[in-house]
Structures are given as C-alpha cells and as structure tokens.
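Student: Mind looking at a prediction? Sequence and model below.
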Amino acid sequence: MRPLSLGVLAGVLAWLVTGCGGGGENTVTVYAAASLSEAFEDLADEYEAANPDVDVRLNFAGSARLASQISAGARADVFASANGATMNRVAAEGITVAPPVVFARNRLALVVPVDNPGNVAELTDLSDDSLVLAACAPEVPCGALARAVLNDAGVEAEPDTEETSVRAVLTKVTLSEADAGLVYATDVAAGGGKVASVPLGPQIRFNDYPVAAISDRAVAADFVDFLLGPNGQGILWHHGFDSP
C-alpha cells in the first residue's frame, strides 16, 4: 500500500472534522478562502437568522489547500474560492454539482506595518533587497496575483517568506515580521490600525471569487443562492468586496 500524501491526510482529517455528507440535515458546511473570513462569519449569522433550523459550519484556509482537501474527499457542501483557476481544478474533477458562479471581486493591495519601518512608499520600493517582503505562495490565488502585479510593474522582488494563505501574510505584517506584504484590499480593513496601505499606482489587478455547491443537498444550493442574492451581496460590499 502506498503511503498517504500530505494532501490526502489533510483531506481525511477535514472529513473527520466535518463528518460524512458535509454535516447533518440541519447543517451546511462551507469551505471558503481565508480572505473571506470576516465576510462569511457575517454571512453565516445572517443565513442562520433567516433559517433558524440550519447551522452553518465554516472552514477557512488558502484556496489551494481547501481544493486539495475537497479533492481528497473532505465532505464540503459549498466551496468559495479566491480565484477561478483553483475552482476550475475542482470542477474539472467532477466534484461540483453545478457550474461555478462568480459572486465577488477583490483587488491586490500593498500593506506595511503602521509605523512603516522600511519606508515603503510605492511598489517599486520592493526591489530593495534589504526589505523583508511577505507574499502568498505561487499556487495560492493571492500569490499568483502578486507576481502578476510585480511583473506588470517590472519590479524584481522575491518574497522572503511565502505563506499558504493571505491572512498568514497579513499576520507577518501586523507583527512587524515583514516590512511589506501583498494582500487583498479587504485585508487592509481586517488589519485594523496595525497596517497601512501603500498605493499600487496603475498596477491594479482583480481576482474573481467563484462559488459552487459541492454536495447535492438542497441546503447547499440554498446557501449559494443566498450568497448571490441582495442580502449576501450587501454583506460582501460592506466588507469591501466588489460586485462581479
């Protein structure tokens, strides 16, 4: 017997946590990109208020990690990814029960600790090798977007630390373990008064966020409809996401 890979082990552990079939009849298990954390906490509260008999279970991580868990057998009901490429890999495996739909957009942002010890004033400053730059790993949506923006600007900057989720990058900056980090615009607000945003200039790129039902349970489709509806879109807008 071949040993289980790390991805399969992660999927098995996630399956044990969430249980068979994504949860009981009165639960909906949602796997969502880390950058959606605060928005989806509020979405879950709103959905539960409108559906008192339903419990929303949220699992946040980098989109690539969540996709690997789902591919390995984790029983999610809904998957919300931070980019189309990651969602397309899951859909290509025949795991989604309906075509993915874009429900929100986000854009890249450059953040620094609030006291800006590296004196970062613009994107080109990241070419300074003395700066500690944090970014997502290339396979993570925010990492792919960061590299595209740096390439567009002609900035030669290699991240000193590559993280598995955008929130891990934000944490590095809030703790002043990095002089700068490439995150999403919505993460600037999540950082509160611990980070400051540096303008990217014309180098602006957006990520589309797709969602799809993974299970054929009625509650999965209903949660997706709620996300796409006016109440769900209003909550996302409040957290800084753009409409698709």
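Tutor: Good, I have the coordinates.
Student: CA atoms for contacts and neighbours, from now on please.
Tutor: Will do.
Student: Secondary structure element holding Ala146?
Tutor: Counting by DSSP states H and E, the secondary-structure element that holds Ala146 is helix 141-153.
Student: State the distance from Gly94 to Gln69.
Tutor: Between Gly94 and Gln69 the distance is 15 Å, computed by CA to CA, to the nearest Å.
Student: Please apply the same query to Ala33.
Tutor: Applying CA to CA to Ala33 and Gln69 gives a distance of 13 Å.
Student: higher neighbour count, Gly94 and Gln69?
Tutor: Between Gly94 and Gln69, counting by other CA atoms under 10 Å, Gln69 is the more crowded of the two (24 against 12).
Student: Put this next to the previous one:
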Amino acid sequence: MTRRVKALRVAAIAAVLGTVLAGCGSPTSGGGDAGGPAAASSDGDRTLTVYAAASLADTFDQLGKDFEEAHPGTTVALNYGGSSGLVQQLTEGAPADVFASADQKNMTKLTDAQLNDGEPTIFATNTLTIVVPADNPADITSFEDLRKGGVKLVTCASEVPCGSATQTVEKVNGVTLEPVSEEGSVTDVLGKVTSGQADAGIVYVTDAKSAGDKVTTVGLPKADQAINKYPIVTLKDAKNTELAAEFEKLVTGPQGQEGLKKAGFGAP
C-alpha cells in the first residue's frame, strides 16, 4: 500500500472520529447561544418548596400555578399546616425554600434559629369570626351562645396562630371558652364544622369565605383586637434563592395582593 493511500485512510478515519466526538460533546458547548434549547436543558426541572400557613391554601394554590406558568420547568411544591408545626419541621431540618407564617410569633422562632435569608416581609392581615354549620343545629346567634351547655365548640390549639388570637379575643371580652377539641390548624377547625362534627368553630374570616354556603358566620366581639399579621421570607438553605425571592415578590407584589384581597385578607 502506498503512502498516499495510507494517508487518505488516516484522514478519513480522523474525520469520522471528529464527527462522533462532536456529537458526544457537552450540551452547552458548541456554537449555540446561551438562551437556546441546549442551554435550557442543562438547568433541568426545578422544584420550589413553599411552607405556608393553612389559611393561605386557596390563595397560594393559585399563585403557585401562576408562578409555574411564568417559570417553565419549575414546580411549586406547597406544604400547608399550622405555622407552629411548620416551624418545628423547618428547625428539625426539613428542606424548603420559602416560609409564610400566619403570625409574627412563629416567624420569630424561625429567625431566632437563623434559618432566614433576609428580613421577613408582612404581606397580609387576618381576623377571626365564628362559623356554624349552614343549618345551625345549636341555634348559635351570638358569642355568648358559645358557652351554652351542650354546645360543641372547636378552636385552634393555643400554639397555633388562630388559637393564640382566640385566646386574645377571650381575654379582651372577659370570657373563657370551653372547646370540646383544639385543632392543629384552622382548616381542621373549619372541617369539623362543615362536616357536622362541631356546632361552632372560631376561624379566620378568609376560611369562612372559602367555605361559602357550607357555613354561616356569627360576629365575634372585639375581633379587631386580635389581628394576625402574615410574614414571608426566603430561607437560608433554599436550593434556588433567586426563584424563592421571585416567589416572595409575587406574593408581596400587586398580583399577589390582589389575590389575597379577593380571598378576604386585609392589607399589610
């Protein structure tokens, strides 16, 4: 075989290998620009985990969907519960990116544990009301009726924001209530009323509104003496602090504020 033939074969093999190697290169390498499909695929799907007070469920469900639409490839995982229980989970190491509390007391527990990235921002307020089943079997028409014999009243536990606010209302009215059970979240209280397991419950006005015609509301005297302020913050160990900060801005910005207003929340 001549040297010329050998050289041609070597060149052909080199060309084939070059094509194969080019095809095996990094997706972000090569001539594509940073905004192209290859660059986008390198990021992969992202999950933003938000721990939020149970009373925020309806509003945050919608805001989560809005956020996902604005951030393709991002999933918003929402974990709802009583604020005190959520803080306990976070201090014990549960992974999350954002925390929204139904009161400042539980947010302070989180900041005292130095789990926050930046200062919390107040984004909403809420007050309490009495709810009874639509047919009102115990014929409750006033705050005083909650103390009638045989009335099955349900409230939030004292460590939960709605429970702490209930205690404040009791104090300013000079009354001590005797609930048959104390629940770990306001949605649990509402659930017992709507299912007929309780004659009455004390919940946030937003929860009463979300229940619609399943409940009837009864005025709670001096409820304005126990207004809960809702703070939100990005967490120090957030996997994606930029996404977390953007979600926080959505909640505190015009779009989030409009959604919260529709749900019955007060302004910050």
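Tutor: Sure thing, it's come through. Keep in mind the model is a prediction, meaning the values are calculated, not measured.
Student: Can you give me the TM-score here?
Tutor: After superposition, the two chains reach a TM-score of 0.87 (TM-score structural alignment, normalised by the length of the first structure), with 221 aligned residues with a CA RMSD of 1.3 Å.
Student: got the contact list for the equivalent of Asn116 of the second structure over in the first structure?
Tutor: Aligned by TM-score structural alignment, Asn116 of the second structure pairs with Thr96 of the first structure. Thr96 of the first structure sits next to 90, 212-215 when contact means CA atoms under 8 Å, 6 or more residues apart in numbering.
Student: what residue of the second structure matches up with Ala180 of the first structure?
Tutor: Checking with TM-score structural alignment, Ala180 of the first structure has Ala200 as its match.
Student: measure the residue nearest the centre of the second structure to Lys105 of the second structure for me?
Tutor: Using CA atoms, centre = their mean, the residue of the second structure that lies closest to the mean C-alpha position is Ala52, 2.9 Å off. According to CA to CA, Ala52 of the second structure stands 14 Å off from Lys105 of the second structure.
Student: If we go by neighbour counts, what in stretch 88-96 of the second structure is buried?
Tutor: Neighbour-count burial for stretch 88-96 of the second structure, counted by 16 or more other CA atoms under 10 Å, picks out 90, 95-96.
Student: Please apply the same query to stretch 184-193 of the first structure.
Tutor: Buried positions in stretch 184-193 of the first structure, judged by neighbour count with 16+ other CA under 10 Å: 184-188, 190-191.
Student: who touches it?
Tutor: Outside stretch 184-193 of the first structure, the residues that touch it by CA under 8 Å, 6+ apart are 35, 38, 106-111, 114, 142, 166-167, 170, 174, 195-197, 239-241.
Student: what range in the first structure matches the longest helix anywhere in the second structure?
Tutor: In the second structure, taking DSSP state H as the definition, the longest helix is helix 3-23. Per the alignment by TM-score structural alignment, helix 3-23 of the second structure matches no residues in the first structure.
Student: Could you list every helix and strand in contact with the lengthiest strand in the first structure?
Tutor: Ordering each strand of the first structure by length in residues (DSSP state E) puts strand 101-113 first. Contact analysis of strand 101-113 of the first structure by 3 or more CA pairs under 8 Å, 6 or more residues apart in numbering; DSSP states H and E lists helix 141-153, helix 166-174, strand 180-184, helix 185-190, strand 195-198, strand 206-213, helix 230-238 as its packing neighbours.
Student: Superpose on the second structure and give me the mean offset of the second one.
Tutor: Once fitted to the second structure, helix 166-174 of the first structure is off its aligned match by 0.4 Å on average (mean CA distance after the TM-score superposition for the first structure).
Student: Report the distance from that helix to the chain centre.
Tutor: 13 Å (CA atoms, centre = their mean, to the nearest Å).
Student: try the last one
Tutor: Using CA atoms, centre = their mean, the mean C-alpha position of helix 230-238 of the first structure is found 17 Å from that of the whole chain.
Student: What residues sit buried inside it?
Tutor: 232-233, 235-236.
Student: hmm, back to that, which of the contacts of Thr96 of the first structure sits closest to Leu6 of the first structure?
Tutor: Closest approach to Leu6 of the first structure among the contacts of Thr96 of the first structure (CA to CA): Val90, at 17.8 Å.
Student: Quick check: closest non-adjacent residue to that closest one.
Tutor: Closest residue to Val90 of the first structure apart from its sequence neighbours, by CA to CA, 6 or more residues apart in numbering: Ala67 at 6.4 Å.
Student: Contact partners for the aligned residue in the second structure for the one you found?
Tutor: Aligning on TM-score structural alignment places Ala67 of the first structure opposite Val87 in the second structure. Residues touching Val87 of the second structure, when contacts are defined by CA under 8 Å, 6+ apart, comprise 106-107, 109-110.
Student: What ranges does the stretch 1-150 of the second structure have for its strands?
Tutor: All strands of the stretch 1-150 of the second structure, identified by DSSP state E, counting those that start in this stretch, fall at 46-53, 74-81, 98-100, 121-126, 128-133.
Student: can I get these in a markdown table with distance to Thr166 of the second structure?
Tutor: Shown next, in a markdown table, are those (distance: least, CA to CA, whole Å):
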| stretch | distance to Thr166 of the second structure |
| --- | --- |
| strand 46-53 | 16 |
| strand 74-81 | 18 |
| strand 98-100 | 20 |
| strand 121-126 | 12 |
| strand 128-133 | 8 |
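Student: burial of Lys109 of the second structure, as a residue count?
Tutor: Summarising burial for Lys109 of the second structure: neighbours were counted as other CA under 10 Å, giving 15.
Student: And it, how far from Leu115 of the second structure?
Tutor: Lys109 of the second structure sits 9 Å away from Leu115 of the second structure, taking CA to CA as the criterion.
Student: what does Gly23 of the second structure give?
Tutor: Taking CA to CA as the measure, Gly23 of the second structure falls 45 Å from Leu115 of the second structure.
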